[in-house]
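>>> When you get a sec, could you give me coordinates for this:
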Amino acid sequence: MYVASASTTVKFHDFPSGNVVHNYQPGSKVEGPIRSISWSRDGTWLVLVPHSGVTEIVSTKDQLKLLKTIQDIEEPTCACFQNTTKKNIALGTKSGLVLIYDVKSRSTKKRFPRASSQITHVDFTARDTHCVAGCKNGEVLVYGNITNSPPSILRVPKSGSVNCLKTSLAKRQLVLGGSNEGVVVVWDINVSRSKFFMEAHKAPVNAVAFSPVNTDLIVSTGSDRQFCFFDIVDNKCIASVAVENSMTAVDFSPDGTYFVMASQNGRVFIYDSRNIQEPVHSFQAHKSAVKHLAFQNVQETANSSTCSISTDSNTPATPSETNGNRQSKGGRASDFFGHFVPNVDSVDEDKRSVVSMEGGDSFMAALGLDKSNTTDSMRQEDSAFKVRERLPSIADLPSPSLPKPARRDTGDFKENHFASTPKMLMLNPNSLMSPVVNHGASMLTAVNSLSANEVRGIVKEELKGILNELKADIKYQATHTTYQLRALLLDMHMAQVKEFINLENFYRGAREDLGHEGYDNGSLAEENEQLRRRIQFLEEQLKNATHGGGTSDT
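Sure thing, here's the model as predicted:
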């Protein structure tokens, strides 16, 4: 598994040793730090936006090579792969455009309404239903990737900027951000308001990240030389650690056991999430500040290998000794985080247990119905068959006498609500099989040991859980649609009332203008009466003159 670090170049480090496997320089010359990097969903491609020039897509599958350059988008500033496919990429530009680019057809698939300022960050929610874009003026725009509804606008409380942005892959409605004013905020995009915010740092927030294990746990790093962990449900800071240099980037390993941070002097630090006071390893990555860190998305296959952090001791500690040390030391991070990373329980000497480390259900994998045969929707984080993969703990490292690539260690896992198939299988203690390697033979043995009624019961429970989840999702979507229609009707009614008031004001003004010019009903009647009297007077004079003229002639 690689960790990509970006400064003026992109380096691919082997985790956890930190050895540089590949070093890639975009363009023909170094003009400044790279603006953004993003892994594809299978971890074979990386899209990067250089300081100037076109967006590039590189492949790390067999060897490092440049696959494509996106020539059609002018002045890109950020790019991000979708979470469900590597076919589409979101791109932001200096002119405020946010576009969806189709890698296969080499064309722009969709254009969102233009923002009022430069786009600095783009990211997709868990199921790619929304595209989130951060702007230079501090606005965060949430575009509907499925519907063409107008974007909603979010802002960091008590701030006029947004310095970093991250979406949650566990809860698709949550977006995490940080500002230059030191504020950390979590928005709920379903209601377009903040769920959590705190003035956490006394300097700009440089990077933020969600824990992939505990959806309520977030981490932030700032230029005030400290990083903090927060519980967004209890609305409090649960840990704050001072460091020698300001951290500029942070990312969690896919299983949440480790997290990496990069400093302004180009050094990368690896922390065990169960003891965050001191890093377990560090290495020099770049000569200048590291702007971005990103763990490679691990392909969920039966042959996927894990990594382990080496210790100074030649003999690894036993699980019982590790538990004793944990109980004696009260300052470990597990005491603060609770279920963030569960402690390793003691194991019986006569029996060892194996945990299914795959992304899918052990029973379904044994039948050949693993993730490779399921639809895209079942591959997401809300799948009833998904169990998160984790790295081995330091206490359970393999013995030096055994080949490390073929050995993986027992560790606890965060079990999903609907995962009811057996994850703990008993093995022969004399077997040379590693206790956490998910071999097909052991899986089939476990399935064969179940009766037909037990298998039917397990599948029935799984399907029942999926059905309940679908019902809840449909109910939520119906409620949300009804709320939107009601809000639209209220807006239309308000517009009609405002238009009626404007017409009334216009007619009132017109009547007042007519009254000021003297054209009221009373004045017109009086003028008509005067004219009638004048006509009568003239008729009488004419009549008298006619009679007087006739008498004189006679």
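>>> hey, let's count contacts and neighbours off CA atoms from now on
Will do.
>>> Contacts only, for the closest residue in space to Gly177 that isn't next to it in sequence.
Leaving aside its chain neighbours, Gly177 sits nearest to Leu165 (4.5 Å; criterion: Cα to Cα, 6 or more residues apart in numbering). Contacts for Leu165 (Cα atoms under 8 Å, 6 or more residues apart in numbering) come out as His121, Val122, Asp123, Gly134, Val175, Leu176, Gly177, Gly178, Ala207, Val208.
>>> One more, please, to line up against the first structure:
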Amino acid sequence: MIWDTKNKTITKTFPTPVQQSCVNYLSYNAKNTSLAATTQNGDTVIYGLVSNIPVLTVKLSCSRSISAMKFHHESRSLLGLTTDEGHVVLRDITTNKDKVFFENVHASPVSDFAFSLINKDVLLSSGYDKVMHVYDIRLQNVVSTIRTPHTLTSLAINNENQVALGTKNGLVLVYDLRDLANPFKVLKGHEEEVRRVAFQPNKHKTVSADVSLREDMETLSPHKINSPVRGRASDMFFTNDTPPKNVELSVQGDAKADSFLVMMGLDKSNVDFDEEGNKSERKSDRTELRYRQLDAEKNISKMSTPLNSRTAETLGFPSPIGITNGVPDDGRGSHFNLSNVKQTNSNVNVANLDTKALEEMKDFVKLTLADVADDNRNYFLHIMMALTKQKLFLEKQLVGMNEQIQHLVQNQNALVEINRKLAMEIDQLKIQRNPF
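Okay, here's the model as predicted:
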């Protein structure tokens, strides 16, 4: 059943499967067109949310005990499943065939898994074997592994490459995917098993009360709201058998360059509005929006000023300041006329307009400085990640050379031993030939 929690009513009811069993996991797909329900007997029933009937039953040939299940957050036909035998499976529900199958990747039951919010081809899994794996779905391999001293029970990842791992002894380990050597935070506070972990969603930035016009204009903007998921430009991680390509240190280079920063999802210049926009369009739209807002507010202010000019001149109302207790003024208070009131009101409007324009200019300067700071940060991070990639490649080459040297030394020692044995055999043959 699907419930409306606000009205406390049932909105949809799905038919019961033929083989009745307890439902352990539920998950909606990316477009909210399908609902997956995994039962205790190992079957996963896919319901269509339009027809409200089962359209597919997913059965794994490798296992009948599902330990975790969820849809991919971006690909609506990709369903992730993990088992108690240590398998990780990605099933395409359109063809009902396995897209990726990691067999016995964990030595114990897989406790949880999650898809990266930055790179759609990155998958993470945790298990009771105290291990967390990082996978590349497209390359279908394990690119990184973390071994901890604790039994891992749950996993979560945010859009800043931070990974939280819940443990059986009540700890929460927080890692950064850019440095998996050690957790940068260990949260204590539970005395029992941590069954689920989650990151708090990012709050929207609060804006001043005078931006209602901007919100209306943004609602009419043809651009879509940008998704936190970055588009994948190239391989995410550097593998052992692939040498690095040319390092691009320019921030304004090709968006599809083989950048380690882009792979990790840290390059904000690769964020798409509608999978075709870029950051320059975003800046220009924001600048144009600010100018439109300033022009609109100036027009509103200009429309309000004539009430104090022409109307006051044509209508001959006596000034209330020049009348005291019903007695007409004798001329001494004649300087309190409508012209002074008109001048005062115009000065107030000009002051208000100047204050608003100054505030808007301050906001515009702040936004510009924030963009410049983001560009500088991305530039230095880009350089740092490129140098890190080159360093890793050189280290791997050095390790390979060391292994070759050790192999040569072993071969040399083996040849020396063979020569020694041959010399001994020659001496024995000489002794046998000439016994005296």
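>>> Pick the one among the contacts of Leu165 of structure 1 closest to Ala79 of structure 1.
Val122 (6.4 Å; Cα to Cα).
>>> of the contacts of Leu165 of structure 1, which stay in contact in structure 2?
Retained in structure 2 (both residues aligned by TM-score structural alignment, their matches' Cα atoms under 8 Å) from the contacts of Leu165 of structure 1: His121, Val122, Asp123, Gly134, Val175, Leu176, Gly177, Gly178, Ala207, Val208.
>>> His106 of structure 2 versus the aligned partner of His51 of structure 1 in structure 2, what's the distance?
Aligning on TM-score structural alignment places His51 of structure 1 opposite Gln40 in structure 2. Distance, Gln40 of structure 2 to His106 of structure 2, by Cα to Cα, to the nearest Å: 21 Å.
>>> doesn't Lys389 of structure 2 fall inside a helix?
Yes - per DSSP: H, G, I helix; E, B strand; the rest coil, Lys389 of structure 2 lies within a helix segment.
>>> Quick check: the aligned residue for it in structure 1?
Lys389 of structure 2 maps onto Thr481 in structure 1, by TM-score structural alignment.
>>> Excluding chain neighbours, what is closest to the aligned residue in structure 2 for Cys135 of structure 1?
When structure 2 is aligned by TM-score structural alignment, Cys135 of structure 1 is paired with Gly127. Once flanking residues are discounted, Gly127 of structure 2 sits nearest to Val110: 4.2 Å by Cα to Cα, 6+ apart.
>>> re earlier: touching, the match of Cys135 of structure 1 and Leu152? I think so.
Yes - counting by Cα atoms under 8 Å, Gly127 of structure 2 does reach Leu152; the two are 5.6 Å apart.
>>> between the two, who's got more neighbours?
Leu152 (29 against 26; other Cα atoms under 10 Å).
>>> quick one on the thing from earlier: next, work out how far apart the closest residue to the match of His51 of structure 1 other than its chain neighbours and Asn41 of structure 2 are.
Spatial nearest neighbour of Gln40 of structure 2, excluding adjacent residues (Cα to Cα, 6+ apart): Cys22 at 5.4 Å. Distance, Cys22 of structure 2 to Asn41 of structure 2, using Cα to Cα: 8 Å.
>>> So between the two, which is more surrounded?
Asn41 (16 against 10).
>>> if I look at the more buried one, how far off is Gly86 of structure 2?
On the measure of Cα to Cα, Asn41 of structure 2 and Gly86 of structure 2 end up 17 Å apart.
>>> Which strand or helix spans the residue sitting nearest the centre point of structure 2?
In structure 2, the centroid-proximal residue (Cα atoms, centre = their mean) is Asn159; its distance is 2.8 Å. Here Asn159 of structure 2 sits in a region with no helix or strand, counting by DSSP states H and E.
>>> Surely it touches Ser227?
No - contact criterion Cα under 8 Å: Asn159 of structure 2 and Ser227 do not qualify, at 10.8 Å.
>>> ok, which stretches of the stretch 201-350 of structure 1 are helices?
Under the criterion DSSP state H, counting those that start in this stretch, the stretch 201-350 of structure 1 contains helices at 319-328, 333-337.
>>> May I see those organised as JSON lines, with mean neighbour count added?
Converted to JSON lines, the helices of the stretch 201-350 of structure 1 look like this (neighbours: other Cα atoms under 10 Å):
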{"stretch": "helix 319-328", "mean neighbour count": "14"}
{"stretch": "helix 333-337", "mean neighbour count": "17"}
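>>> follow-up on the earlier one: the match of His51 of structure 1: how many residues sit nearby?
16.
>>> quick one on the thing from earlier: touching both of Gly127 and Leu152 of structure 2, which residues are there?
Joint contacts of Gly127 of structure 2 and Leu152 (Cα under 8 Å, 6+ apart) are Ser111.
>>> Let's have the helices of the stretch 201-350 of structure 1 in a markdown table, adding distance to Val354 of structure 1.
As requested, these are exported to a markdown table (distance: least, Cα to Cα, whole Å):
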| stretch | distance to Val354 of structure 1 |
| --- | --- |
| helix 319-328 | 15 |
| helix 333-337 | 23 |
